[in-house]
Structures are given as structure tokens and as C-alpha cells.
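Undergrad: Any chance you could fold what I've pasted below:
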Amino acid sequence: MSPHNGEGHGRDRNGYDYPTDDEEEYTQHTENGAGFDRRSFLKFAGVATAGLAATGLSGTAGAVPTRDSFSFDRVVNAVEDLGMDPNGNTPIDDALDGALQSGTLVEFPPGTYFVQNTHSIAGMSNVGIRGTGENWRDVTFRSPQGRATGLLSTGGSGGRNVLVENLSVDNRNDDSTLVWFRLSCQGGVLVRDVEWLGRTPPDDDKGYNLTVEAFDRDGVNLVENVRTGLDASATTVEYPDGVQFVRGGPSHKGETVIRDAKIHNHNSAAMRYTQGGVVTVENSEFVNNQNANLRFTGGDHPDKHSSATGCYVKVDDSATDVGDAIRVDSSGQGQSGAVFRDIVIEWDDQSGRGVIAFPSWGDHGRAEFYNCVVRNDSPSATVNATSTSASDDAVVFENCSFTGDGGGFFADDRPGSVIRDSCIGIPDATIEGFETENVSDSACRTPSDVEGNGSGGDETSDETDGSAETDSTDETTDLPNELVVQGTGTATRYAFTVSEELAPVASTIESHDTVDGSTVEAWVTTSSHVDEFAFAGSITAFEYLEGGPAEITLNGESVAAEDLVDTNDGPTAEVTVTETDGLTAELSAEESSDPDGSIESYEWAVGDETYAGSTATHTFGDAGTYAVSLTVSDDDGASASATTDVSVSDESRLRIQGAGTPTQVFVEVSGELTAVEDTIEPWDEVGDASATVWVTDSEDVDEFTFTGELTTVEFDGGDADIFLDGSAVDPSSVGSTDETPKDLEIRGTGAPTQVAVAVDGELTAVEDTIEEWDEVGDTSATVWVTDGDDVDRFTFTGELTTLEFIEGEAAVAVDGTAVEPSEL
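TA: Predicted coordinates:
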């Protein structure tokens, strides 16, 4: 593996090293009849653990938080003490809400935990959650499909000393599920060893994965070894519909340190701190992130400036819409002083505003770059720092190296800008606005010359990835079979299982590939991307999870994926929820396997009701979470079952989003209106069925859930975007009672037929089609028709509720579509 491939490493952090507790005190306590077991004693007696020093953070203002910074009064086990389900079937929300309080650490044993609601820790101090597994993927939190759920949120109330450590959250592989954290505190936030799995969706409900802010000037937060996009790329979107990964807003006044992060394939800014306090980015890796990779300002802190050191940025996916590798952006605040040291950038085939850019909206002050190495093989400018504001000042590059076939360097209207003691190996590069001092054009450094390439450590590092342990093998092995999977130009995620032993050829496997026992889940892309495996036994399953096909070679012979599996262990069952609409869920067995086409039956069970077939539709009586089971059986008597939880709600969701101008919006519903936590400001007024709120730009969003119908949307100046259950709504159409009448046609088919119809709106006969023996009322009619020339016609509003053939049979159509009595 070359030192500049952008994969980097992750650190092996095995959690706290707890000491042996005081056995004598414990024994005396239980012998005196208290009746607590050992863990209960720790919980109720408030025993502090090693690495969680009793001093808290009270004397460490301004220091970067560490594991030793926290003091917890109690440490509780999520399963043993709180009764949470580690299998992901039963929601843990009530137990988690009851446990989260100041002075409490909740520890989660390995497993999957299902959360449905956002959990508030507003105003709390020394509180946290932590996985106890050997790596962060051992503990995973999942939320309901199709929902943005906050695992922990301080809201705008703040708090102090919040720990989130050694766990993962699952965005699933759909386009709508998101798990997020908002940790806006006075200071002392530590987010460590946390990975976002699955595919990041568009910004339908929440604009970020992680917010970390320090409200106090001397507050410091640490975000260390966080990861995203290593197992699946985010859903590709057009700006501004992506989800920022880690961000701070204008309420951030202190410092956030981002260290050893790996942020890949995200669909918006990898990190953004463009207002308020400062951010310090160290030894982090940014690969193929849409919009921007490093995006921050110098900050307005009185003693500190934002900086990035030892970071690696790579963009080589032409399908990724990337604006820039580094965006110096103070969002019109005129903040100055950002510093970049030892940054390595590889930039291919992009046409953004520039590899290093200062956006056109202006007021981006001084920035300095030291010892940076940039390769630009695109038409984009290498540096685009042309000023649009009188407050912009110098941009300095010192001891930097630039190579490739890219564009030039522009710093018009920035007096004092200079490139010194540097190498520019870009043919015919235009230089405008920069002075040059001691600049050569030969023997420039390239990214491949940089050891470790800024990606978090050198090649001898003992750090490891958080994915499951792999039984890697040498280039030779005594296992009898060889499987080779080669890319064909399309990003392809595949999975397979063997019946006996499996070992990958270590040099061919990347950090985002997973080998777990006899099962593999991995990616290939281009024809130069090859994964190799040795195995014993046979291949029992192979499938493409995304993309495909790939070139597959088994023991030296080319083979199609469908011909790999030569054993039949019977079918497998998997429940897929394809859609939920209100209280109705559409269910599918499409992910179930039928290896030889022998499945004879699909049987669904929802409570006491059962359905047959590979798909099913079920309407639940009330909102809630329900277990849905599927059993498949083949003609040999083999069967398999699967169960999943389906959450349904009779509530609608309303989103009010700013459109660029300050706007007052009044909304009213026919039922009950509830504000979504963390989206409402103090000046907004919210009642039981109506609200008056203010919004400004697209990042200013107010959200509500409600029952009944949305009856009123009014603007007092300006404009805003209104979304109902994720779909844009024309405010002028809200509350309108106008309805286009539907056409109802009753045509004879050859025999005298008496037909009864009824609607839940208004029924009107079409002139000259009704005979004197027909009976027509305001909402219903009974008519006679005979042959195909005998037609009675009506228009109506609402829905057709009754269609009955009292005698004979007729052809009935609504707006040209045939209707049968059995359909009503």
C-alpha cells in the first residue's frame, strides 16, 4: 500500500481501563443486608472509575477534554441495569430518558439499540453514553426508517462535559434515515471513536450529522476519530440539499478541536465553522466530499485563530460535485487569521471555484499557508482568492509546492498577498495579485513525496480500523480455493459467504471492506481495483448490494455471480418496508433469497392478521411501533423467518425554511400542533393549533408535527419555503376548498340493470342523460341502464363511497377509469 492512497488508519482504543473496586467495602455493604449486587452497588454508591477522575473539568477551563476530564456519580449498564434490548427490536427511549441526568454515564454492551426519539440532555453536566465493545462498530444505534433522529441533543440550553464514545450510528442504506447529535455546550464535549454507517440521505429533515459548539469563550471541545462514508457513499444531491457532517453555528464562541477524523463521500461540507469561535483541525482526512471539504473562517476569538494541520484532501471522483478542497469562508463576518500547515491536496477532474478558494460573497480576511503540497489536475484555479470586499487582506503561501496541469493563482485586490520560498510546477500558470519571492518551477514536491500524506500517521502505525477484525492472509495460502473480484468502472458493493474457512489476501483489502468470519462485504470500482480471497468449502451466497456487476474469477476461471453458489441451504427471509404513508405500511420480501426458485409460500403476520404473497399492505389502527414477521417455505419443507419493527404515525410534519429574507410566517392546523425540539427560537410564538415564527436563510428552519389538516399559511413580508411531510407545498393552495369535480359514467352492458351510487361530496346529474324513472338526490342516485348506448352521467366532489348492482351488471367509470363494487 502506498503512503498516499488516502485510506489512512484508525486508532485501536479499547475503552476505559477500570481498576478493581474496593472488595472489602462491597462485601461489608452486602453483608449488612443492603441486598445490592455488585453492579447495583457501583451505581447507587456513586463509585468513580479510573480514567474518570473525580475533579471533573472545574479546574481545566480552556484545556482540551480527555477521558480523565470527567467525573461521573454513577455508571449504569444499559442492559443489566436499565433492561434495554441489545438486539434492536424494542425501543430503548423510555429507559434512556430515565437514565440521562447530570453525573451519569450510560454504558452499552455490544449489540444493536433501537431509538425512536430525540433525547434531550439540555442543561446537564458530566453526562454521557459509551460503548464497551472492542471497537466502535460493536455498539450500533438505529432509528426508525425514514426519520431524522437525534441520539443526544443539548438544544440551545447548553450544558457542560458531555461524553459520546466508542459507538456507531446507522443511517441505513436508504435515502431518508439519519441519526444526528447536537452538542452545544459551555464546553467540555468529547466525541471519540464514533462512526456513521450507511448512506447519508438528502437534507429532508436535518442539515447535519454532528453539531459541536462551545458557548463560552474559554470552552474547548474535542471531536476525535470520527468517521463517515467508509462503508457507503452518501446519496448524491445538488447543493444545498446535502447534510453537513460536523458543524458549528454562530452560537459557537470557544474552540472545537477535530482530530484524526476520516470524512469520505459526504453529500455536503465535511466540516463547517464559518461564524463565531474557532476550530482546530488536526491529522484528518477528507475524500470526495460534495460542496466543500475544509470549510472555516479565522474566527472571532480574542486569543485564538482557526487552523488545520497535517490534513489530507483528495478529490478524484468526477461525479462528485465539489466546490473546493479548502474554502476560507467567514460568511460575510469579515473574520481573519486562518492558518493551514502541512496540508496535502490531490485534486483531479473538477471544475469548482478553485482548489483553495475564498468565495465570492466576500469579507474573508487574511489566511496563511505553510508547507502545503498541492497537485491540481483540473481546469479549476489552484488558488482563487480574488477579493470582493475592501475588508479582505493578504493571503500568504510559504514553503509550498504546486504541481499538475491545473489553473492559476488569483488574489486581485488583496494587497500584501505573497507566494514565497515555494515551487510552482504548473505549466503556464497565471499569477495575478500575488507577489512572488524565491519561487522556482522545478523539483517540486508532489503528494506521493509526503510520508503518510497527512492522513493520520505513517505506514508503521499500529492503529487499526473500527471495522470487524479480518483474518488476513499472506500472498500465498494453503486454502484450496481462490476467488477474485475485479471492478469494471462502476462502484460496486458486494457480499458473499463461504461454508468453511475464509481469508482475504491482505494487500488487496481496504479499510472500508469488512471480513467477518466466513462472510465478506466489500467494494470494487475500476478495473485496477481487485479483491482476492482464499477459502475452503464452497460459496453459499453471493449478491450485489449496490452497483455491479463485477468481473469474478473462481480458481482461475471466469464465472457469473449467479453461477457461484453451488449449495442450497434453503431460502432466507428478510422483511423490507418499502413505504409508509400515515398508518399504512407497504411490505416486501424482495431481499429474501430463493436460491433455486423453490419458495412455495410467503406468509406475513402482523398481530393476529396474516397475509400471503411476496408483498403485503397493512393498515394499523393506531400510531406506534409494531412487529412484522415473514415466514418463507420451499417445496422441500425448508423455511426461514424474519421480524422487523415498523413505526407508523398519524401525525404530519411541517417544515418552514427561510428563503433568504427575514419573514414572519403564520400557520394554523385543524388539530393539535407541536413544535419539534431545538428548532424554535425564543421570539417564535407557538400555540395549541397555530404558530407565528420568523425565518431568514435556508439554514433557518422551524419544524412542527400536527394532527388534522394544515388550514392556513400566511406570510407577513418576505418569503419562505413550506414542506409538508417532506414535499414542497404552495402556500396559496393551503386551506383552499376548490375541488375539480370528477366524472361518473354508468353504461349498460346488454341487460336491464339497476345501479345505486353514493358520494361523500355533492352529486350532480348531467343534463339529458337521466330518465324519469331514475332517482337522483344531492349525494346519491339509483338509475337503470340497458345496452351500451344507454349511459347515465354525473359529476361529483369528494369520493365515490357506494357502488351496488341491485339487478344485473353495468360498466362504471370515474374519470375514465373502470370501477368495480368490490373496490369500494
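Undergrad: rest of the way, CA atoms for contacts and neighbours
TA: OK.
Undergrad: in a helix, that's where residue 96 is, yeah?
TA: Yes: assessed by DSSP: H, G, I helix; E, B strand; the rest coil, residue 96 belongs to a helix.
Undergrad: who touches it in this structure?
TA: 82, 119 (Cα atoms under 8 Å, 6 or more residues apart in numbering).
Undergrad: To check against the first, give me the structure of this:
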Amino acid sequence: MYAETEYDHYQQMGERPAQQGSSGDGNSSGTRSGGGGNGSGKPTAPKFSQTVDAVEEFGVDPNGNRPIGEDIDSVPEDTLVVFPGGTFKVSGRTQFRATKAGVVGASYQDKKPPSGDGKNTTTFVAEQGTFAALDFKMDTGLVGGFMLDFTATKALITMNARSSGFMQYRDVVWNGLVDRVGSQANDSKNGDYLCAMQPDEGATSRATRFVMKNNGIPGSKNIGGRNGFWCGESCKGTAQIEDCVVSAVADNGVYGGRAPGDVQIKGGEWVNNEVSHNRYSGKGSFSDGATMVLDADNYNGPTGEYGKWNDEIGTHAIKIERGDNGISKPSGAVLRNAEIQLLSAGPHGFGAGIRVRGSGGALKIENCRITNNVDCASVVAESPGDGYSGYKAPSPHNITITDSLFQGTNAESIVDVSGRENSLVRKTCFKIPGASSSNITGMTIGSGVGFGKQCKSGGLSNPKKVGSGGNLSAANFSAPNASSTGSASTSSGGGSGWAGKLLGGLAVAPLIGIAVIAIPFIFGLLVLGGATFGGLLLFFKKLSS
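TA: Reported below is the predicted structural model:
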């Protein structure tokens, strides 16, 4: 399902005059690995008939003294436009339209987000008080390898990732704080997002290795705070979001509940975002292999005057709903291979680790590990039609939990399901002291279910697939830290996540050396210790403290 969209598109393009070849980075087109949503496949790109330098070809200013929109207002067909290392001013909405084209920064072949240091970094920058948007739409193409810098006071840069076929967006870093909030908030026409995923019906937009870290002020959700990814009414095709790091944004990490199309999330590290990390609904939409952490005690993102993190705005790891726009999709969302940790909640508390609103249809939870040390249920599913929107999703409405592990300290109410016919839990271990079947409501308890500290029945069917630890490209990079004053550090080390802290101590090593050292070390711990991934996270926190 996930990789097949790419394969099918390249097959179709191969029958058109603009023939697609193998990628310029050595990956071959048409790889079907990971079908059925179980793998991302290899990111590929079309070959272009020519590559041009944006400074030499269009005369754009690499020193940030003149907006690029004054020099470039269209992209030549079948052309890869490379912005070299430098600073490029953006203001207002800059549109890039073509059938087949690419717009990339100097580091686009590195296959990692730019670090922000060195002459090979391409940075688009907005001046103080300036709103800017980069708006891309092609049938086939490649966009990425650059930073968006809005560290100036009251500045903001957003991005529209459109597609009329199969478009790849990768390695983009948002560096700055959304501080244009309160009475100075941008009006709604500028969008409620850092990145809008906007594929046409039948088309696919894929975002890979995006980094949005420390971009939001807690409590500003309803007064100008932004979602990380917005998949709204204009997301009519398939939005694919893979190996991204999204931490401390002031609204949802992914808001996909209002999309008539499919929202598919693969891997990534999602830490201390407000409202929810992954929010989606309906058949064809899923979150697979993501690591999601909610931990108020270790929140070290921006602060402001609107309350502490999880003070004014409660949060969840997963929220399944179709929003208040009434868009109806076939029922059947999936959550698989997730690592969810509810470690500390702060004054507001959490509604649940996983919440299915009354407008959300069926949800299958498969091969997930949920650690809950706070005072809330791990899973809550409202009766169909309940909740703020009042909408009722099409049948079926059942919740299915299989091959999963629940652990932690909270045994009061582990799973609370209301009015959802044929809901079933099976092959699952509730390895929580004092847990019993009485802590599971609204579900039939099937075969292979165990309870208590010594639980021996059920559990993960494939531990290696759980969380982004099975896909380290999601975690082994960090973004600059923004503060509420609008200033930012461009150090490539550090970051609020556990992976960022680990790499902060290795920042002097070459990147290849980091990979050689870190990956065998991590997997060695998993094999030798037999520890859970949750234990590994705690180990890294202690290591970096």
C-alpha cells in the first residue's frame, strides 16, 4: 500500500513522453518493498533532463537581500533547480508549478536533514514581522534539502506540499518559533500549519525526514499556534509522512481527521506535542512504527505566557476522529507497531493514550507497546456519535486489540470502550501489577490474554518492529532549539528528544562514524539485554543527564 503508490506512478509515467528512469541517487524506481503499509520502500526520484543553479539561472540573491519571488516565478519543465548554500529571503506566497520538476537545496543528495551549519546549507529566511509560504505543486518531482528559518520576531514560513501525481518532499527543517500569536496571530487564510499535505484525488504527497522541533508556545493552539502537518479538506489523495521528528509544536503533530483522503504515518519520533501526536481516521489511514512520548516532567521546549505544556491544552498520543466537517470515510483505521509512553502528565492530565472519538469508526491496534505511568486510561473509545462533533462514523465501530503489550503502573482503568459492537482483545499481555479483566470494559476478552506483573500470555508478535527504534533514520538527527524569545541555536547536536541528547554528546564525530557506532550499540543492547524499547529510552535519558 505505502510503496505501491510510488511504483504505480512511475509505471504510469513510463508510458508518457516524460519517461521516468532510475533515481539520480542510485535507488531504482518501481520498488514494491513494503507493500500493505509495512514498509516505506526506497525513496526514489525521477531523472531530469537538466539541472540548473538558481543563482546562475535566475539571478536570485544568495545573501538574503532580495525576495526570491522577484527573480523566479516559474520552474522550467523537466528541470531540477538547485539553490546553492546560502540565505534566500522569502516573503508572501512563492509558487512553484510544473508537470515534472524539482526544487532542492545544496544538500539534497545527503539523505538527511540539513544541520544548519556549513556552506552547504540552503536556508530560506523570513524577516521580522513577515509571513511567507512556499507553495509547491507538480505531477512528478523532488523538493527538499533546505531549512526554513523564521527565528526573527513575529516571522513565519509555512509550506504547501501539493501533488497531482506522485511528489516527494524530504529533508526539510523548520527553525523558529510561532510567536505571532494572541492579538497578533496570523489570520486563518495563512493556514493552521507548518506543512500542509495537499495531494489531489488519486495523487500522493510523501514527506520524508521533516524536522519540526520546539516551534510552538504551549497554550497557543487557539490563538495562532500551528499544527506540524495539516491534512485537511484539500488532502483528497494520499498523504504519506515518514521518519519525521516532531516535538513541542503547539497543536497536533499530524492533524488528519478532516481529510477525505488517506493519511499514512510511518515511523518517526513524536514528543510532547499538544492535543495529539497522530490524529487521523478511516480505512486507508494508519500510523505504523512511530515512537510517541508524553512526558511533562521532561518537557524542555519553548515557554510563554499562555500556560505550561499540557496545562491549558490536554493531549493524547493518538486521536481517531473525523472532525467537525462531517466528511465520511469508510471505517477501519489502523495503529500498528507503535511505542507509546505516558510518563508524566502535569496539571491538566491526559484524556487517554489512545482516544477514539464518537465520530471515529473502527480501530485496530496491533503489535503495540503502551507504557502508562499516569492517571488515565491507556485506551478510551466513545460511543458512536458522542463527542464534540456529534457525527457518527459508518459501521463497523469495533475496537480490536491484538498482539500487544500494556505495561506501567496504572491499573485502574486500562481500556474503556463504550457502545462499540464486536470489540475484542486477544493475544495481549497487560503486564501491570494488580491488573485483571475488570480493568477492561466494553470489550470481549478473547484467547491468549494475560494479566498482572507475571503475565505470561499474549504480548508483542514482533518486538523489533515496535517504534522508530526499528527504523533509526527517524531518530538520528536533531533540529535547532528555538526559545520563546525567537532566538535559536544552529548547533547540529542536542535537541529535546532522547536521540538528540545522545547525538549531542557525539557531535564532534563525523556523521558516518555516528552511524557506525550508534546503530550496532543500540541493537546490541536490545539483543543482549532483552530490554524493552521503553527501557532503552530511559537508559538514554540517564546517559545524557
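Undergrad: Report the TM-score for the pair.
TA: Put the two chains on top of each other and the TM-score (TM-score structural alignment, normalised by the length of structure 2) is 0.68; 425 aligned residues with a Cα RMSD of 4.1 Å.
Undergrad: The counterpart of residue 145 of structure 1 in structure 2 in helix, strand or coil?
TA: Superposed on structure 2 with TM-score structural alignment, residue 145 of structure 1 falls opposite residue 128. The three-state label given to residue 128 of structure 2 by three-state DSSP is coil.
Undergrad: I figured residue 128 of structure 2 hits residue 149, correct?
TA: No: Residue 128 of structure 2 is not in contact with residue 149 according to Cα atoms under 8 Å; the separation is 10.9 Å.
Undergrad: who's more crowded, those two?
TA: Between residue 128 of structure 2 and residue 149, counting by other Cα atoms under 10 Å, residue 149 is the more crowded of the two (25 against 14).
Undergrad: Run through the neighbouring helices and strands of the helix or strand where that one lies.
TA: Residue 149 of structure 2 belongs to strand 140-150 when elements are defined using DSSP states H and E. Here strand 140-150 of structure 2 is seen to pack against strand 100-105, strand 122-125, strand 156-163, strand 166-176 when contacts are counted using 3 or more Cα pairs under 8 Å, 6 or more residues apart in numbering; DSSP states H and E.
Undergrad: Superpose on structure 1 and give me the mean offset of it.
TA: Following superposition, strand 140-150 of structure 2 is found to deviate from structure 1 by 1.7 Å on average (mean Cα distance after the TM-score superposition for structure 1).
Undergrad: before we move on, back to that, out of the helices and strands packed on strand 140-150 of structure 2, which gets nearest to residue 217 of structure 2?
TA: Comparison of these against residue 217 of structure 2 by Cα to Cα identifies strand 166-176 as nearest, at 11.1 Å.
Undergrad: picking that back up, what would the helices and strands packed on strand 140-150 of structure 2 look like in CSV with mean neighbour count and distance to residue 85 of structure 2?
TA: As requested, those are arranged in CSV below (neighbours: other Cα atoms under 10 Å; distance: least, Cα to Cα, whole Å):
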stretch, mean neighbour count, distance to residue 85 of structure 2
strand 100-105, 26, 7
strand 122-125, 27, 4
strand 156-163, 26, 19
strand 166-176, 28, 14
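Undergrad: Quick check: which of the ones you listed is nearest to residue 329 of structure 2?
TA: strand 156-163 (21.0 Å).
Undergrad: and that closest one with strand 140-150, angle?
TA: Strand 156-163 of structure 2 runs at 170 degrees relative to strand 140-150, counting by axes from the mean of the first three to the mean of the last three Cα atoms, to 10 degrees.
Undergrad: Provide the aligned range in structure 1 for strand 156-163 of structure 2.
TA: The aligned range for strand 156-163 of structure 2 is 178-185, by TM-score structural alignment.
Undergrad: quick one: the matching stretch to structure 2 mean distance?
TA: Using mean Cα distance after the TM-score superposition for structure 1, stretch 178-185 of structure 1 ends up 1.7 Å from its aligned counterpart in structure 2, as a mean over the superposed pairs.
Undergrad: Look up how far residue 508 of structure 2 lies from the match of residue 145 of structure 1.
TA: Separation of residue 128 of structure 2 from residue 508 of structure 2 (Cα to Cα, to the nearest Å) stands at 33 Å.
Undergrad: one step back: make a markdown table from the helices and strands packed on strand 140-150 of structure 2 and add distance to residue 281 of structure 2 to it.
TA: Output for these, formatted as a markdown table (distance: least, Cα to Cα, whole Å):
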| stretch | distance to residue 281 of structure 2 |
| --- | --- |
| strand 100-105 | 31 |
| strand 122-125 | 34 |
| strand 156-163 | 20 |
| strand 166-176 | 22 |
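Undergrad: if we compare those, which one ends up closest to residue 61 of structure 2?
TA: strand 122-125 (11.1 Å).
Undergrad: average gap between that closest one and structure 1?
TA: By mean Cα distance after the TM-score superposition for structure 1, the fitted strand 122-125 of structure 2 averages 0.9 Å away from its aligned residues in structure 1.
Undergrad: roughly how far is that strand from the heart of the chain?
TA: 22 Å (Cα atoms, centre = their mean, to the nearest Å).
Undergrad: Can you tell me which helices and strands that strand packs against?
TA: strand 86-89, strand 140-150.
Undergrad: Deepest in the core, which of those is it.
TA: Using mean count of other Cα atoms under 10 Å, the stretch among these with the largest mean neighbour count is strand 140-150, at a mean of 27.
Undergrad: And the helices in structure 1, which stretches?
TA: Under the criterion DSSP state H, structure 1 contains helices at 23-31, 38-45, 93-99.
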